[in-house]
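Trainee: sequence? don't have it. structure:
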């Protein structure tokens, strides 16, 4: 009995020395935690972990830190970020939240790896969106065209953009109308091809311009945060056009086609190309 009691007291002394040694041990640096654990010198974790309790409380309440929400929106695209919504990784619930916030789940094409070129010129597709507005107490219909603001200076533009290899020129023009102006409709006439010079490295471009009879105006579209739409009469649009080649397409192309269709008794919004 005396021998067992003596062994017990020695064990308690050894255990107390081990605890004091563990308390006096310095906090291990990163990468040494595993080795320190096997030596019995791992620094004890702080009691309580208040930051984990705060995180758990926020999860139960369904809230986040405001700064974390803002950083995520600005880095990955979100309401107020000025960036389009990323297509990948967005589930149904997130897409519904985007729509409730007034954002669009369409994504504008970027990059020029599929861009078409011909004779050293970049090929562009665009359109002149138009609609008919009834005038009270008159049987005539007023024709209005849709223009959008420019991101690089004063003046207004018609929707246009690069024609890519995986689409026809008509598909490219309709796509640009949706991405830049947020309108859908029927391409009723190819008005012509117009050459112009750009400040981009490719220099010269050739644009195929169509007349687009607008049937639907979207409440949200990919470039909504940077584009404003304006419905104007043809003379107003010609005066406020930013580029001379767009003014030429409006006056010599669209207006001439419109007058020929009215004077010839034909349907202005017919299906001829």
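Mentor: Arrived safely, thanks for sending. Note that the coordinates shown come from a computational prediction; the quantities given were computed from them, not determined experimentally. Numbering: from 1, shown residues only.
Trainee: For the rest of this, base every contact and every neighbour count on C-alpha atoms.
Mentor: Noted.
Trainee: Distance check, residue 254 against residue 237.
Mentor: 12 Å (CA to CA, to the nearest Å).
Trainee: again with residue 210
Mentor: Distance from residue 210 to residue 237, by CA to CA: 16 Å.
Trainee: Looking at those two, which has the bigger crowd around it?
Mentor: Under the neighbour definition other CA atoms under 10 Å, residue 210 and residue 237 were set side by side, and residue 210 has more, 27 against 24.
Trainee: got another, please set it beside the one above:
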């Protein structure tokens, strides 16, 4: 599998950079919905798989690719975002960059045993409420809760 490298796009001063993320999910017996989070590489906090736009990829396809590379999951991704949230991305030089992330639901159909970032991250299934509590961004937590409440 080829890993596509995407670089932060140039943005106008004061404007957040665009990123695309996946919210991997599944339904357990009894109808219980779970979502998967992964740890960030540097701080090991719980996040959703996300990354920069990719040339020749629609936003939802870029989100699905990030889910495969960061969490080792594949499935059916929705083409319409659940919403968006903002956070400050920590860059290699120690400074931060504001980002606005569009979040796409991805129903997991396959969990790989090996994936590109397996040695750099931990993946874990959470209840909707536990996932919302585990992430640091309030707007992401709200999106996860709203996803869990939808029919």
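Mentor: Thanks, I have the structure now. Source: prediction; values computed, not measured.
Trainee: Neighbours of the aligned partner of residue 113 of structure 2 in structure 1, how many?
Mentor: If you follow residue 113 of structure 2 across to structure 1 using TM-score structural alignment, you land on residue 219. Residues lying near residue 219 of structure 1 (other CA under 10 Å) number 11.
Trainee: can I assume residue 66 of structure 2 is in contact with residue 22?
Mentor: Yes: the pair residue 66 of structure 2 / residue 22 is scored as a contact, 7.3 Å apart, by CA atoms under 8 Å.
Trainee: and for the two, which residues touch both?
Mentor: Common contact partners of residue 66 of structure 2 and residue 22 (CA atoms under 8 Å, 6 or more residues apart in numbering): 49, 50.
Trainee: Which one's more surrounded, these two?
Mentor: Per other CA under 10 Å, whichever of residue 66 of structure 2 and residue 22 has more neighbours is residue 22, with 32 against 24.
Trainee: Name the SS class of the counterpart of residue 255 of structure 1 in structure 2, please.
Mentor: In structure 2, residue 255 of structure 1 lines up with residue 148, judged by TM-score structural alignment. Classification of residue 148 of structure 2 by DSSP: H, G, I helix; E, B strand; the rest coil places it in helix.
Trainee: Structure 2: strands as residue ranges?
Mentor: Secondary structure of structure 2 by DSSP state E: the strands cover 17-27, 33-39, 46-47, 50-51, 73-77, 83-90, 96-111, 123-127.
Trainee: Provide the aligned range in structure 1 for the fifth one.
Mentor: On structure 1, the counterpart of strand 73-77 of structure 2 by TM-score structural alignment is residues 183-187.
Trainee: what does the fourth one give?
Mentor: Mapped onto structure 1 with TM-score structural alignment as the criterion, strand 50-51 of structure 2 occupies residues 160-161.
Trainee: The matching stretch vs structure 2 - mean distance after superposition?
Mentor: Stretch 160-161 of structure 1, aligned to structure 2 and superposed, deviates on average by 0.7 Å (mean CA distance after the TM-score superposition for structure 1).
Trainee: Give me the contacts around that stretch.
Mentor: 124, 125, 126, 127, 172, 173, 176, 177, 180.
Trainee: Neighbour-wise, which one of those leads?
Mentor: residue 127 (31 neighbours).
Trainee: how close does residue 229 of structure 1 get to residue 148 of structure 1?
Mentor: Taken as CA to CA, the span from residue 229 of structure 1 to residue 148 of structure 1 is 5 Å.
Trainee: quick one: residue 213 of structure 1 and residue 143 of structure 1, what's the gap?
Mentor: With CA to CA as the criterion, residue 213 of structure 1 and residue 143 of structure 1 are 10 Å apart.
Trainee: one step back: please identify which of the strands of structure 2 is closest to residue 138 of structure 2.
Mentor: strand 83-90 (8.4 Å; CA to CA).
Trainee: what's the mean deviation for the closest one versus structure 1?
Mentor: Averaged out, strand 83-90 of structure 2 is 2.2 Å away (mean CA distance after the TM-score superposition for structure 1).
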